[in-house]
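# What shape does this take:
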Amino acid sequence: MYRVLISDKLGDDAVRILEGRNIEVTFDPAIGKDPARLMEVIGDFDGLAIRSATKVTADVISKAKNLKVVGRAGIGVDNIDIPAATASGIAVMNTPFGNSVTTAEHAIAMMFALARQIPQANESTQAGKWEKSRFMGLELYGKTLGLIGCGNIGSIVADRARGLRMKVVAFDPYLTPERAVELGVESVDLETLLKRADVITLHTPLTDGTRNILNDEALAKTKKGVRIVNCARGGLVDEDALYAALESGQVGGAALDVFATEPATEHKLFGRDDVVCTPHLGASTNEAQENVAIQIAEQIADYLLVGAVSNALNMASVTAEEAPRLKPYISLAEHLGTLAGQVIKGPLTGFEINLAGKVCDLNAAPMTAAALAGVMREQLEGVNLVNAEAVAEERGVKITQSTTHSSAHFDSTISLTVKTAEDERTYVGALFGGEPRLVRVGDIRLEGSFSKNMLLLRNNDKPGFIGALGNILSDAGINIATFHLGRGGADGTAIALVATDEPVSDEVVKKILTLPQALSAYALHF
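You can find the predicted model right below:
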């Protein structure tokens, strides 16, 4: 039974979902606020479900010997050391869409509050004043809304704005022309957006490329009196530059739900009539909190139980529908990689994988990761599907993936070529009744199943070798379980894949290599 720790307030639904799938749950939100306690207990768990209070640091990860997945209920993962998790083979997932509608609605609400000065008018009216002439608002109908970022949340904001009969322009390097037409927005560059927008709202992650995207220079290019709305990430707007632009009148008002430093209990923008502030409420609705809790519980359960990967930040996604179809091919890829890893000499420098036939219709990424993990774990500890490609890239391994949509002899094959400074070897596998088989080694065809203990032999194709091999194994008390032979190498050689009931020792391998026909011999373990 898998064990999952919920160390933040996720609610009863998350517990119910995990327990309903036969996963043992420890629900203790206090642990998330106690790093020392978290490090004490984390080694007992396969999964960790969190919100923002739990800090999954490199120190915590170093103690998480059994941890396979961290799930963040929400979009932000600033509290997770993703490189450390990846290096330890731990999948990191979030729920980027669970609070999208809620956040988009908050941005629209902030735009209305800013345009009609609703917070200020409310305060004045409840203070017994009737300052009707003081609060002259902005009509949104017919105005141009500029979206910086038109992903999931930005596209919802665009839809709502179009319902208000606003014109929408969007700056997003990843927005395709087809998607722009579908959303009914005009795709423009940033400078054009700044010049045309009456209201600018931000919906982009905080990266080195987006940090302070609205700075002094950018704000100077905007329309006089533009309104700025930020419900995305603190740091997208240069707050000093915004203050100066408000002072000069270049910016007519700002509505901020996020700040560069949070919690923001003091700020130079506070107390201004032209600024509306909320305490990071974008995702703060009962529906959103419930949605992300349910979603992350389902994602963790799917990953642990069936290998499905949703919304992962450090590995390829695999849907729950794909996982059963992919499972036998992932197993085949991993077996080929494990074989190759036990045979190659020296550090891996090149890795090529080719999918041929019907397997091309499946998600290639997890098969590539499985094969690569199989190769590299024979040289390094702790390599798995999550971190295999990162580990390979750190070591300068050149990774090549290709597909061939026809397969001459099988419905599907996976071909793996591994290279070192001294060596290059190719192995091809296929499925027989859903079970992995080796069907080619180099240029020699054969058909052999994988077993716990095996010998892979190459020899000159001349009489006497098989008999002499049998004698050596018999003298060592090793029983042959299966024997698969392939002949016809271009150099007059043959391949034998031999399964044995007992492991074959190094001493026995050395004796095999003394046979005059023997060219190579490897004891394999799967």
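# going forward, measure contacts between C-alpha atoms and count neighbours the same way
Will do.
# Checking my notes, residue 105 in a helix, right?
Yes - assignment of residue 105 by DSSP: H, G, I helix; E, B strand; the rest coil places it within a helix.
# Does residue 262 belong to a helix, a strand or coil?
coil.
# residues touching it, list them.
Going by Cα atoms under 8 Å, 6 or more residues apart in numbering, residue 262 touches no other residue.
# how much space between it and residue 309?
32 Å (Cα to Cα, to the nearest Å).
# now residue 231
Taking Cα to Cα, one finds residue 231 at 28 Å from residue 309.
# and what of residue 523?
For residue 523 relative to residue 309 (Cα to Cα), the value is 34 Å.
# To check against the first, give me the structure of this:
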Amino acid sequence: MNKPTVVVCDHIHESGLEILKNTSDINYVYAADIDKTALLDVIKDAQVCITRSSTDIDEKFLNAATNLKAVVRAGVGVDNVDIDGCSKRGVIAMNVPTANTIAATELTMTHLLSCMRKMPYAHSQLKDQRVWKREDWYGQELYGKKIGVIGFGNIGHRVALRCKGFEMDVVTYDPYISSTKATDLGVTYTTNFDDILDCDIITIHTPKNHETIDMIGEKEIAKMKDGVILINCARGGLYNEEALFNNLKSKKIAMAGIDVFNKEPAINHPLLDLDNVTVTAHLGANTVESQFKIATQAANNAIKSARGIGYPHALNLPIDETKIPSFVKPYLELTQKMAFLIAQMDKSEIKSIKIEAEGEISNYLDSLETFAIVGALTQSLGSEKINYVNATFVADEKGIKIESSEQSNNSAFKNQVTVKITTNKGINSTSGTIFEEDVQRIITINDYMMDIEPTGKMILLSNSDVPGVIGNVGTILANEGINISDFRLGRNKNGALAVIIVDDEVQSGTLEKLSNIEAARSVSYAQI
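Down below sits the predicted model:
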């Protein structure tokens, strides 16, 4: 089978490039430095591309990329990605929404403090003009001020927490969250937008869409207090820029901290002429730590999609993620990985796939079914023939019976998903759960208790529970030059199952040597 090709269209941190270079089962092409017209020739063979903001994934690009299966936007915003165009062509579009969370949060606080104390102007007067006039720079304290946070997602809620640390009165407006998400943190939750407009300071942290473009305009500003301070480190156009300019000029708005503009680069923007605005050139993600996280996550997401085993943070799946709770998404990906693992343990023809769910996740069995089918059939069909759209149809066409059921929650976990795959050789099953918000764990394989992160290269050795097996395994792998990074052992009355996580590729000859261990019952190799 030909290796899938991943093309990097724009500059990303070297850490991400190293991951791609060192992944043996993909072809990696670096095309960030070539002309965008020449890029159209390069991407014709790509299954996956990684882009930032310099490359438009538009009709011309998609027409050229005839083999494209997935697009990874190395960042949060996808303004340069034609999501509808991708969907029509069966291309999965993904972003990396959380890697710059801390960086954007801290930049928001930087603008907030700069506006309150007019720091850039005080700095410039002393450093550039060499003028010492303390009386020019009477600022305001954050303590006791009321701040309105529009949008209480990954960044908004972290801004709120930091404002609480300054002993501010924090109010948030976000119709898409449960009120307890805010109130549990000591933040006031409101459904009345006028409560936000009544605040001393307002900061916005929403995506850019038809609901949020020009969310703050002349009408909203007219309701605000005289001397209000506005912050926007989210997306350009959330504040109507003409209204923002007019009201900054009249001093209705005392100060504004702006990192993002409607059209960028904004080197000639009228806001730059005002003396009551702090501006930066879209620096929300510009920290060393953030760029490292963005690049590594984008690279790993590209590898997963190239292998067809997962599409983290996909934006155009046939499941409307805006209508499912955030806790569901990690379970969908985990279910696909578990099915993919089982399919590698037994590569014979699949007769049936069964999904069992315990807890609240059982309300989403239809979605779990889709992801389980994709995971189970990717091993045999390849990612080019099975996807979330055609999964059920392909399973039906192959005569594979699909079942799902809600189970009584008798486990120690709040939610649990079990995947059982029947072939003409027998039944294999695995169960998993999510710890915290998105920490995936496999907790059983064929009734053996485990605690495994579903990622990496794995040898699965079923054996009689007798002395010497672990030593024999270690000796064989050492002789083969294969390094063991982790070793997990499950035991029950029937024997033992070892899951050996290794750093190196495992060849069939090595598996044959392991199967010749006297106590061995079965040996398989999986890569997730």
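# For the stretch 1-150 of the first structure, just list every one of the strands.
Applying DSSP state E, counting those that start in this stretch to the stretch 1-150 of the first structure gives strands spanning 3-6, 24-27, 47-50, 69-72, 91-94, 144-148.
# which part of the second structure lines up with the last one?
Put plainly, it is strand 144-148 of the first structure. Mapped onto the second structure using TM-score structural alignment, strand 144-148 of the first structure spans residues 146-150.
# Neighbours of the aligned partner of residue 303 of the first structure in the second structure, how many?
With TM-score structural alignment as the criterion, residue 303 of the first structure lines up with residue 305 in the second structure. Neighbour count for residue 305 of the second structure, taken as other Cα atoms under 10 Å: 24.
# ok, residue 305 of the second structure touching residue 68?
No - Residue 305 of the second structure lies out of contact with residue 68 (Cα atoms under 8 Å); the separation is 10.8 Å.
# any residues in contact with both of these two?
With Cα under 8 Å, 6+ apart as the test, residue 305 of the second structure and residue 68 both reach residue 48.
# okay but residue 445 of the second structure is in contact with residue 432, surely?
No - Residue 445 of the second structure lies out of contact with residue 432 (Cα under 8 Å); the separation is 9.2 Å.
# Neighbour count for the two, which is higher?
residue 432 (28 against 24).
# So what does the more buried one match up with in the first structure?
With TM-score structural alignment as the criterion, residue 432 of the second structure matches nothing.
# wait, residue 432 of the second structure sits on residue 439?
No - contact criterion Cα under 8 Å: residue 432 of the second structure and residue 439 do not qualify, at 10.6 Å.
# Would you map the strands across the stretch 301-450 of the first structure?
348-357, 398-404, 412-420, 424-432, 435-441, 444-449.
# by contact count, what packs against the fourth one?
Using 3 or more Cα pairs under 8 Å, 6 or more residues apart in numbering; DSSP states H and E as the contact test, the elements touching strand 424-432 of the first structure are helix 322-343, strand 412-420, strand 435-441.
# Can you add distance to residue 26 of the first structure and mean neighbour count and give the ones you listed back as CSV?
Shown next, in CSV, are those (distance: least, Cα to Cα, whole Å; neighbours: other Cα atoms under 10 Å):
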stretch, distance to residue 26 of the first structure, mean neighbour count
helix 322-343, 27, 22
strand 412-420, 41, 22
strand 435-441, 37, 21
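# Dump the ones you listed into a markdown table; add distance to residue 169 of the first structure as well.
Below are those laid out as a markdown table (distance: least, Cα to Cα, whole Å):
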| stretch | distance to residue 169 of the first structure |
| --- | --- |
| helix 322-343 | 37 |
| strand 412-420 | 46 |
| strand 435-441 | 53 |
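# And those: which comes nearest residue 373 of the first structure?
For residue 373 of the first structure, the closest of those is helix 322-343, at 7.0 Å, according to Cα to Cα.
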